[in-house]
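*Asks:* pasting the sequence and the predicted model now:
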Amino acid sequence: MGEMADALRGLLESGKLSEEDCLYIERGLGKNVVGLPAKEKEKEKEVDGWASSDEEEEVDEEYRRQVQESWGFDIDVHVRIPERGIYPHELGKRQPPSDISLYGRLGVHCFNFEKGRKLQFMGIPKYNIGFNIWNYYYITVEVKDLVDDSAHILQSSVTGCFPMNGEHLRVLTEICRLKPEKPGEEGDLTQINEEPVDELYRGRMPNFLSEAKPDDRLRFYEVQEQDICENDWLRLYTDFALYCYWRYNEEAFKSCLPAEINKILVETFETHTDPSLKLKSSNAIFHINFTAKSCDYISVVRRTKDGRTGHIILEISTWTNPPSSP
């Protein structure tokens, strides 16, 4: 739990996490995190209706073991789960909710993007939800390697966060990995750190652009039909853009699928000899114009990476096109 302690301590010191929220996270894990300041561990007063530390809910040891060994991905439905713990959802033959499906596809995209692999999303047999400041989704994804047709299990931890930069939707991944053969072979767990991201990709979301500025064309690349065929994640970004608009009405979102991509303009400050390589930039802004169910939409999707394995951040804003002037 040392990595978790370091992550929480960093958030506490930066002011991004309050002592109360820190306690909530500890309770979600079912234990005090080693290495946190004593005042957080010994806090006695009731916080927002939660009982004092002396009255904390006793946590099932088997649940604790499963969380620690699997990082939250493999939780037995029969163990006793604390109120703010991680809850398993076995799907069987049922389809996952639309957001879970998108999050699972995002995990596959992040893994392929980093590793240069060609894993294809096949389905989601189960997912787990952790409740703290935000909802944390631990998604198990069935994938197929298009190189040799081999089947694998990919695990992705995805969080839907509060908007921070004027965007409508903010989603990030912190774990994207093939399931370890043995528990405990997971490597390092690290938190998102946006400080290394170039300041050109931070702050307020940019406005939608339909055309590259004449004096700044080196920053832009207009996506070609072949690019869309070779990079199916461009359709994923478009689906995220549509979901962003209809995220409070899942049935409306599903009824609008599939969306038709009209135009994508990629904007990046990273330099490439081949303009099409701008698609592979770690940090890039995608200006997407698409149609769904006879309605036109425009969207800005900003992708950033902090350089750490398994991390990707998508910030998304979507609008319907304003009516044309008479």
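*Replies:* Everything's here; your move. Predicted model, so just to flag it, every value in this text is computed and none were measured. Numbers count the residues shown, from 1 in each chain.

*Asks:* hey, let's count contacts and neighbours off CA atoms from now on
*Replies:* Will do.

*Asks:* next SSE downstream of the longest helix along the chain?
*Replies:* The residue-count maximum for a helix in the chain (DSSP state H) belongs to helix 98-115. Sequence-wise, the next helix or strand downstream of helix 98-115 (DSSP states H and E) is strand 119-131.

*Asks:* could you list the buried residues of that next one?
*Replies:* If you call a residue buried by 16 or more other CA atoms under 10 Å, then strand 119-131 has these buried ones: L119, Q120, F121, G123, I124, P125, K126, Y127, N128, I129, G130, F131.

*Asks:* how far away is the closest residue to G160 other than its chain neighbours from W134?
*Replies:* The shortest distance from G160 to any residue that is not its chain neighbour, by CA to CA, 6 or more residues apart in numbering, is 4.6 Å, and that residue is V171. As for V171, its distance to W134 is 11 Å (criterion: CA to CA, to the nearest Å).

*Asks:* mutual contacts of the two, please.
*Replies:* In the contact map built from CA atoms under 8 Å, 6 or more residues apart in numbering, the residues linked to both V171 and W134 are T159, G160, C161.

*Asks:* then this one, side by side with the first:
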Amino acid sequence: MRFEIIRASLARELEEVMEDFELLRREKRRRKAKLKFFCLDVPNVPDFNKEGLADGFDVNNSCYPSRLVKSTWGDDYDIALYGKLGLHCHNFQKGTNFKFVRWEKFSVISTAYDYVYVTLDAKDPVSDSVFSFQTLLNEDSSSDCPVMWSTLACRIKCDDRVDDHWDDTAVDDFYKGAMPKWLSDEELARDNKKYYVVLTAPPPLEIENVVVVTKEDTDEGHEKLKAQNSIYYVIYKYNGESSEWARDHKAIIRKTMDGKPGHMYLEVVAED
């Protein structure tokens, strides 16, 4: 009698497994039919798991089927800006002086935010060589901080996996929360270890005044510009062709780093 009960129980379990298998097979058929209906059926999906192809940069695996990211050599300003930000982060962390030449291709992977994978040509002025460079950037905006850029990778082209997790616990609370307000005249004129005034003039912008605020202990004033975590108060003037912008402007820039290679977070608030 006990043997019959066990056998019956096993038969029911096997029957449930077969039902699940049949449901799964039907679901696969349904998905395949749907793909064919929308002309998305690819009978021979290419294998992109090859050496030298980087996920996100060379292959977009966020869609089905995966697709190669094609070189377009475009002139989109935003993509060029993202590439330059990645080069800036690399130069800052590695002590290099790489220059932006042009971008080759990009792909966008959207989750809660947009992650932009950019491949570009960069130039090393020391060796006068041009090489392929990769940078991953996340852009976000909100009412209290119109522009927020997170550089999560900046490297000479390779197929290594990207560590795109930002470690917020590694950043001092001094640099978190809402963006600070513009400094008062007294604070701008203050001369102590937190503040350093710089005058530069790169066209078409004329930088009239920069005040750097940082908690990092640096003895020399110019070393504050090399702080990994800092807040910049910038007064600048536009000297370009558009007369509409030809006046004094203010900007607050907060830069933080979590200690990981290729990671840099910029928050920018501009004022007229």
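*Replies:* Sure, I can see it. Remember, it's a predicted structure, so these values are computed and weren't measured experimentally.

*Asks:* follow-up on the earlier one: just the buried ones from the shared contacts of V171 and W134 of the first structure, in PyMOL syntax?
*Replies:* Only the buried entries of the shared contacts of V171 and W134 of the first structure go into this PyMOL selection, using 16+ other CA under 10 Å:
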select buried, resi 159+160
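
*Asks:* tell me the one of the shared contacts of V171 and W134 of the first structure nearest Y297 of the first structure?
*Replies:* Each of the shared contacts of V171 and W134 of the first structure was scored against Y297 of the first structure by CA to CA, and G160 proved nearest at 22.2 Å.

*Asks:* trace that closest one over to the second structure, please.
*Replies:* Under the alignment (TM-score structural alignment), G160 of the first structure pairs with E139 of the second structure.

*Asks:* what residues are up against that match?
*Replies:* For E139 of the second structure, the residues meeting the contact criterion (CA under 8 Å, 6+ apart) are Y113, D114, Y115, V147, M148, W149, S150.

*Asks:* how about I207 of the second structure?
*Replies:* Listed by CA under 8 Å, 6+ apart, the contact partners of I207 of the second structure are L199, T200, A201, V234, I235, Y236, K237.

*Asks:* let's see that with 10 Å instead.
*Replies:* Neighbouring residues of I207 of the second structure by CA atoms under 10 Å, 6 or more residues apart in numbering: V198, L199, T200, A201, V234, I235, Y236, K237, Y238, D248, H249.

*Asks:* separation between the residue opposite the first one in the first structure once aligned and R302 of the first structure?
*Replies:* Residue correspondence to the first structure (TM-score structural alignment): V198 of the second structure is matched to V223. Taking CA to CA as the criterion, V223 of the first structure is separated from R302 of the first structure by 16 Å.

*Asks:* those two: which is more packed in?
*Replies:* Under the criterion of other CA atoms under 10 Å, the comparison of V223 of the first structure against R302 puts R302 first, with 25 against 19.

*Asks:* tell me the counterpart of the more buried one in the second structure.
*Replies:* Residue correspondence to the second structure (TM-score structural alignment): R302 of the first structure is matched to R254.

*Asks:* how about the contacts made by the aligned residue in the first structure for A122 of the second structure?
*Replies:* A122 of the second structure maps onto V143 of the first structure when the alignment is built from TM-score structural alignment. The contact partners of V143 of the first structure, by CA under 10 Å, 6+ apart, come to 105, 108, 118-124, 149-154, 178.

*Asks:* can you do 6 Å?
*Replies:* Neighbouring residues of V143 of the first structure by CA atoms under 6 Å, 6 or more residues apart in numbering: L119, Q120, F121, M122, A151, H152.

*Asks:* quick one: those as JSON lines, columns for distance to A38 of the first structure too.
*Replies:* Supplementary listing: those in JSON lines, determined by distance: CA to CA, whole Å:
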{"residue": "L119", "distance to A38 of the first structure": "45"}
{"residue": "Q120", "distance to A38 of the first structure": "46"}
{"residue": "F121", "distance to A38 of the first structure": "45"}
{"residue": "M122", "distance to A38 of the first structure": "46"}
{"residue": "A151", "distance to A38 of the first structure": "47"}
{"residue": "H152", "distance to A38 of the first structure": "43"}
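
*Asks:* let me see the ranges of the strands in the first structure.
*Replies:* 86-90, 119-131, 135-145, 151-161, 169-178, 220-222, 260-267, 284-292, 295-304, 312-320 (DSSP state E).

*Asks:* TSV for the ones you listed, including distance to Q191 of the first structure?
*Replies:* What follows is those, written out as TSV (distance: least, CA to CA, whole Å):
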stretch	distance to Q191 of the first structure
strand 86-90	18
strand 119-131	16
strand 135-145	13
strand 151-161	11
strand 169-178	7
strand 220-222	31
strand 260-267	27
strand 284-292	21
strand 295-304	14
strand 312-320	11
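
*Asks:* ok, which of those comes nearest E195 of the first structure?
*Replies:* Ranking the strands of the first structure by proximity to E195 of the first structure (CA to CA) places strand 295-304 first, at 11.2 Å.

*Asks:* check the spacing between the closest residue in space to D160 of the second structure that isn't next to it in sequence and V118 of the second structure real quick.
*Replies:* Nearest residue to D160 of the second structure in three dimensions, chain neighbours excluded: A54, at 6.7 Å (CA to CA, 6+ apart). Relative to V118 of the second structure, A54 of the second structure is positioned 11 Å away (CA to CA).

*Asks:* residues contacting the counterpart of N229 of the second structure in the first structure?
*Replies:* Aligned counterpart of N229 of the second structure in the first structure: N283 (TM-score structural alignment). With contacts taken as CA under 6 Å, 6+ apart, N283 of the first structure has the following neighbours: R303, T304.

*Asks:* again, only using 10 Å
*Replies:* 197-198, 200-201, 267-270, 302-306, 312-313.

*Asks:* just the buried ones from these, in PyMOL syntax?
*Replies:* What follows is the PyMOL syntax for the buried subset of the contacts of N283 of the first structure, where burial is set by 16+ other CA under 10 Å:
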select buried, resi 201+267+268+269+302+303+304+305+306+312+313
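
*Asks:* identify the residue nearest the geometric centre of the second structure.
*Replies:* When CA atoms, centre = their mean is applied to the second structure, the residue found nearest the centroid is L137 (1.5 Å).

*Asks:* pull the number of nearby residues for the closest residue to it other than its chain neighbours.
*Replies:* Spatial nearest neighbour of L137 of the second structure, excluding adjacent residues (CA to CA, 6+ apart): T151 at 4.5 Å. Using other CA under 10 Å, the number of residues around T151 of the second structure comes to 28.

*Asks:* check H168 of the first structure too.
*Replies:* Taking other CA under 10 Å as the criterion, the count of residues near H168 of the first structure is 19.
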